[in-house]
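Asks: After the sequence you'll find the predicted model.
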Amino acid sequence: DQVNERQKGLAYSIQSFLCNAGSLVGYLAPITLTAIGVSNLAPIGQVPDAVTYSFYIGAAVLILCVIYSFATIREMPPKEYAEYHGITESQKEEKSGMLYLLRHAPKTFWTVGLVQFFCWAAFLYMWTYTPGAIADTVWGTTDTETEAYQTAGNWVGVLFTVQAVGSVLWAIVIPRFKNHKVIYALSLLLGAVGFISTLFITDKFVLFISFLLVGCAWAAMLALPFTILTNSISGKNMGTYLGLFNGTICVPQICAAALGGVILSLLGGRQISMLVLAGIFLVLGAICVSFVKETYPEVQDETVME
């Protein structure tokens, strides 16, 4: 809420870059700990030390980063914030509940939310069904008790690491596009190609290409929806709308999880079909981007913009 209009796209892309860089470190932590001698084996029903210590390290990093952010980030005083966003005295006195704000939300809120629905449903299916899908197509097994299935599960961690790398790299590319809708739709289509291509790939290394492309969609999902939304709402209700907008992340995943088993049965029971469906969802999301109209309610003078 302190970034000017010209820098919002860059700011959210930096945020996307940092999120994915953190994901990359997290995915590599168990492998790295195992390489330096921490046990990756455990009795049935217990968690290996390499995984346990990874969570401890993640918790420590999270706490330290929160403390650092809390101690160093300077928020605008209310008066300065109001002047920056052009909020008048009468507007400050207005009391608007969440239901009121939802009823009067800008069209952008709902159109971007529609895109979000398809995107987050797609990634919920990726997180849920990739291990079984890759075990089937690459290792030729659907038996969860076999060593091959467990090996496939370990390889999925590598693939998700590749996805994080793709996201980090694509997050650098996104700000170079002035048209947010073009890069948004393009990113989702690249991710769709990545998902659908897994149906035809039986080499575990060639799958790197698929998940690099999936990473492009993920980078866009972390940056562009919030860039477009915050450009369309005033500073007065920015925080509330961002909170409400998180519903477009949670609700799609709840719906996708509730219907996943039924859909899997209808598609014949092969988990790879769910990754193809995820790709179709991203195509639908890219089409829905065309319904988004980016608006700018606040007109700030050039001294602020610069």
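Replies: Yep, that arrived. Numbering: from 1, shown residues only.
Asks: From here on, just use CA atoms for contacts and neighbour counts.
Replies: OK.
Asks: mind listing what's buried in stretch 238-252?
Replies: Y241, F245, T248, I249, P252 (16 or more other Cα atoms under 10 Å).
Asks: now swap in stretch 189-206 and tell me
Replies: 189-199, 202, 204.
Asks: Check stretch 95-102 too.
Replies: Counting neighbours by 16+ other Cα under 10 Å, stretch 95-102 gives L102 as buried.
Asks: Give me the contact list for it.
Replies: T240, Y241 (Cα atoms under 8 Å, 6 or more residues apart in numbering).
Asks: for stretch 267-275, same thing?
Replies: Under Cα under 8 Å, 6+ apart, the answer for stretch 267-275 is 122, 125-126, 129-130, 132-134, 136-137, 195-196, 198-199, 264.
Asks: out of those, which one sits closest to H85?
Replies: A122 (35.8 Å; Cα to Cα).
Asks: Can you tell me the closest non-neighbouring residue to the closest one?
Replies: Closest residue to A122 apart from its sequence neighbours, by Cα to Cα, 6 or more residues apart in numbering: A278 at 4.1 Å.
Asks: got another, please set it beside the one above:
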Amino acid sequence: MQKRKLSFWEIWNMSFGFLGIQFGFALQNANTSRIFETLGADVEDIPILWIAAPVTGLVVQPIVGYFSDKTWTRLGRRKPYFLVGALLASIALFLMPNSPELWIAAGMLWIMDASINISMEPFRAFVGDNLPEEQRTLGFAMQSFFIGIGAVVGSALPYVLTNWMGIDNTAPAGEIPDSVKWSFYVGGVVFFLAVLWTVLFSKEYSPEEMEAFEKESAAITIEPKTEQEIRKNITTQQKSGSIMILVGAIVSYVIYANALTKELYILFIGLIIVGVLFLIVSELRKKSVRNGFTIIVSDLLNMPKTMKQLAWVQFFSWFALFSMWIYTTQAVTGHVFDTRDTTSKIYNDAADWVTVMFTVYNGVAAIVAFALPVLAKKTSNKFTHMLALILGGLGLISIYFMTTKTGLIISMVGVGIAWASILSIPYAMLSGSLPSSKMGYYMGVFNFFIVIPQIVASTILGFIVSNLFENQPVYALIIGGVSMIAAGLFTLKVTTNSRIDINHNND
């Protein structure tokens, strides 16, 4: 029994929800730092205010993925998560720009990001569920297209509302401009309706059909099977947990003893917590306890080789992206337009131009989305991804040298090419290496390598900018550019286990 090939419009419908998801995500990325700064946040404090979002993602993503693998309702397998996440995210989008205090805005970012993740993560597994391998590249490319379109409109909306509809983009000190508020209201409506479209106009295979596909496709098995393999796996888990606890404790002490920035505790205390979980689960597994908790924690050890190799690519790619999302507004307003007065027209015009810049890179991504697989077919997926990431890194670095609005737009072209590749090629490389029964879980775990660099960026970039670069945020973008180029070089080390690669060749 084989999965049938879907028509173009069926793939369109199953991917349409990403239009709304990225619409909301773009509003969050382009405007959150502006909201924080307007409510009184200092430049060096902005990264830590973002930290709640990625920390939440570490918990939410694998759990949602695991349970969506196990779920079947009258609505479907992944669809309930699409719908619940969309409803919660839409509510958060309405509330975020009305936050009266900085701490409330930070809390709303937490809720909004968690809700977006509830909707977004099952969408990646949705491609693996519904499409045969030879169509998965098209499926991920379609998602990238809608991500680009949604992000274009979402990023540009404050600028459009101000310059085309006359809605004010300035406000008294401590108040969010109306252009930002109305952008978030529109985003809340679009998010929910786009996801609802996918829920209503796409289908899912039944559990019986999925089981038949699993048997027919010689499913990939990555768990230890024999008693000897299981014992060895448990021992590895114990050793790994002990090392994590030791490293986390030593570094935490160094941070304390040297009175380093307290944000650094977040990463290493988190490492201690994961180490403790590994030790607890290893003891439970010795007693043959098997439940959702032990499976979720243990499967972290059983990641496919391709996934481990892609982890480095993802880490440096998303570290770069997070530095861009955090610091572009401050870099453009302060370095290019030479102002930090959030009540001035120059500042708010410059901040609006950042939304245009983000619109451009997302628009480029939407255009390039279907071109990258063509290039990959003529060369290789690794070469294509490496080239895209290097162009993106050069684009970020070039912002330092730009003095005009047009120049800033040119910088974003390279970033857009990288963004299109980041959203599609790694997932196409990975999907063939995953067992279909754990597709949702491992797609969630794969996002660890998106979230962890965000946490690292949030914990160290503020320290670096304030202590090494005299509170000049533009240097964070240079660091991000170098990181993205490094990600491109790491791509060359990736091997793929997929039977149908993005370019139908072995790399």
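Replies: Here it is on my side, so go on. Keep in mind it's a predicted model, so treat the numbers as computed, not measured.
Asks: sorry, back to before: spit out the contact partners of the counterpart of the residue nearest to A122 of structure 1 in structure 2.
Replies: Counting by TM-score structural alignment, A278 of structure 1 lines up with G480 in structure 2. Listed by Cα under 8 Å, 6+ apart, the contact set of G480 of structure 2 reads F319, A320, L321, S323, M324, G393, L396, I397.
Asks: related to what we said a few turns ago, among the buried residues of stretch 238-252 of structure 1, name the ones in helices.
Replies: Y241, F245, T248, I249, P252 (DSSP state H).
Asks: Arrange these in JSON lines, one row each, with distance to T88 of structure 1 as further columns.
Replies: Shown next, in JSON lines, are these (distance: Cα to Cα, whole Å):
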{"residue": "Y241", "distance to T88 of structure 1": "19"}
{"residue": "F245", "distance to T88 of structure 1": "25"}
{"residue": "T248", "distance to T88 of structure 1": "30"}
{"residue": "I249", "distance to T88 of structure 1": "32"}
{"residue": "P252", "distance to T88 of structure 1": "37"}
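Asks: which of these lies closest to V162 of structure 1?
Replies: I249 (23.0 Å).
Asks: I'd like the distance between the closest one and G26 of structure 1.
Replies: Distance of I249 of structure 1 to G26 of structure 1, given as Cα to Cα, to the nearest Å: 22 Å.
Asks: T88 of structure 1 too?
Replies: Counting by Cα to Cα, the gap from T88 of structure 1 to G26 of structure 1 is 45 Å.
Asks: now F281 of structure 1
Replies: From F281 of structure 1 to G26 of structure 1 the distance is 27 Å (Cα to Cα).
Asks: Those two - which one has more neighbours?
Replies: Set F281 of structure 1 next to G26 and count neighbours by other Cα atoms under 10 Å: F281 wins out with 23 against 16.
Asks: what comes up buried for the strand or helix carrying that one?
Replies: Counting by DSSP states H and E, the element that carries F281 of structure 1 is helix 272-288. With burial defined by 16+ other Cα under 10 Å, the residues of helix 272-288 of structure 1 counted as buried are 272-286, 288.
Asks: From those, pick the one nearest A185 of structure 1.
Replies: A286 (4.4 Å).
Asks: Could you check how far the closest one is from E75 of structure 1?
Replies: On the measure of Cα to Cα, A286 of structure 1 and E75 of structure 1 end up 35 Å apart.
Asks: now do G268 of structure 1
Replies: 53 Å.
Asks: I233 of structure 1 now?
Replies: 19 Å.
Asks: who has more neighbours, those two?
Replies: Higher neighbour count among I233 of structure 1 and E75: I233, with 20 against 10, using other Cα under 10 Å.
Asks: residues in contact with the nearest residue to the more buried one once chain neighbours are set aside?
Replies: Among residues not flanking I233 of structure 1 along the chain, P297 sits closest, at 6.3 Å (Cα to Cα, 6+ apart). By Cα under 8 Å, 6+ apart, the contact set of P297 of structure 1 is N231, S232, I233, S234.
Asks: Map the first one onto structure 2.
Replies: With TM-score structural alignment as the criterion, N231 of structure 1 lines up with G432 in structure 2.
Asks: so what's Y184 of structure 1 up against?
Replies: Y184 of structure 1 neighbours (Cα under 8 Å, 6+ apart): A220, M221, L224, A286, V289.
Asks: Emit the ChimeraX select command for whichever of those residues are buried.
Replies: Those of those that count as buried under 16+ other Cα under 10 Å are selected in ChimeraX with:
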select :220,221,224,286,289
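Asks: which one of the contacts of Y184 of structure 1 is nearest V112 of structure 1?
Replies: Nearest to V112 of structure 1 among those is V289, at 7.1 Å by Cα to Cα.
Asks: and Q228 of structure 2, how far is that from I280 of structure 2?
Replies: Counting by Cα to Cα, the gap from Q228 of structure 2 to I280 of structure 2 is 20 Å.
Asks: and the two? which has more neighbours close in?
Replies: The residue with more neighbours, out of Q228 of structure 2 and I280, is I280; 16 against 10, by other Cα under 10 Å.
Asks: does N20 of structure 1 really touch W170, like I thought?
Replies: No. Contact criterion Cα atoms under 8 Å: N20 of structure 1 and W170 do not qualify, at 10.3 Å.
Asks: shared neighbours of the two, anything?
Replies: A219.
Asks: mind listing what the aligned partner of S16 of structure 1 in structure 2 touches?
Replies: In structure 2, S16 of structure 1 lines up with S144, judged by TM-score structural alignment. Applying Cα under 8 Å, 6+ apart, one finds that S144 of structure 2 lies in contact with A365, A366, A369, A420, L423, S424.
Asks: tell me which element the counterpart of the second one in structure 1 is part of?
Replies: The reference is to A366 of structure 2. Here A366 of structure 2 is matched to V168 in structure 1, going by TM-score structural alignment. Here V168 of structure 1 sits within helix 147-173, counting by DSSP H and E.
Asks: For that helix, which helices and strands make contact with it?
Replies: helix 8-35, helix 107-137, helix 207-232 (3 or more Cα pairs under 8 Å, 6 or more residues apart in numbering; DSSP states H and E).
Asks: Ok, which of the ones you listed comes nearest E302 of structure 1?
Replies: Nearest of those (Cα to Cα): helix 8-35, 15.6 Å.
Asks: Specify the angle between that closest one and helix 207-232 in degrees.
Replies: 140 degrees (axes from the mean of the first three to the mean of the last three Cα atoms, to 10 degrees).
Asks: Next secondary structure after helix 8-35 of structure 1?
Replies: helix 49-72.
Asks: what's the helix or strand just after that next one in contact with?
Replies: Downstream of helix 49-72 of structure 1, the next assigned helix or strand under DSSP H and E is helix 78-85. Residues from elsewhere that reach helix 78-85 of structure 1 (Cα under 8 Å, 6+ apart): T88, S234, G235, K236, E298, Q300, V304.
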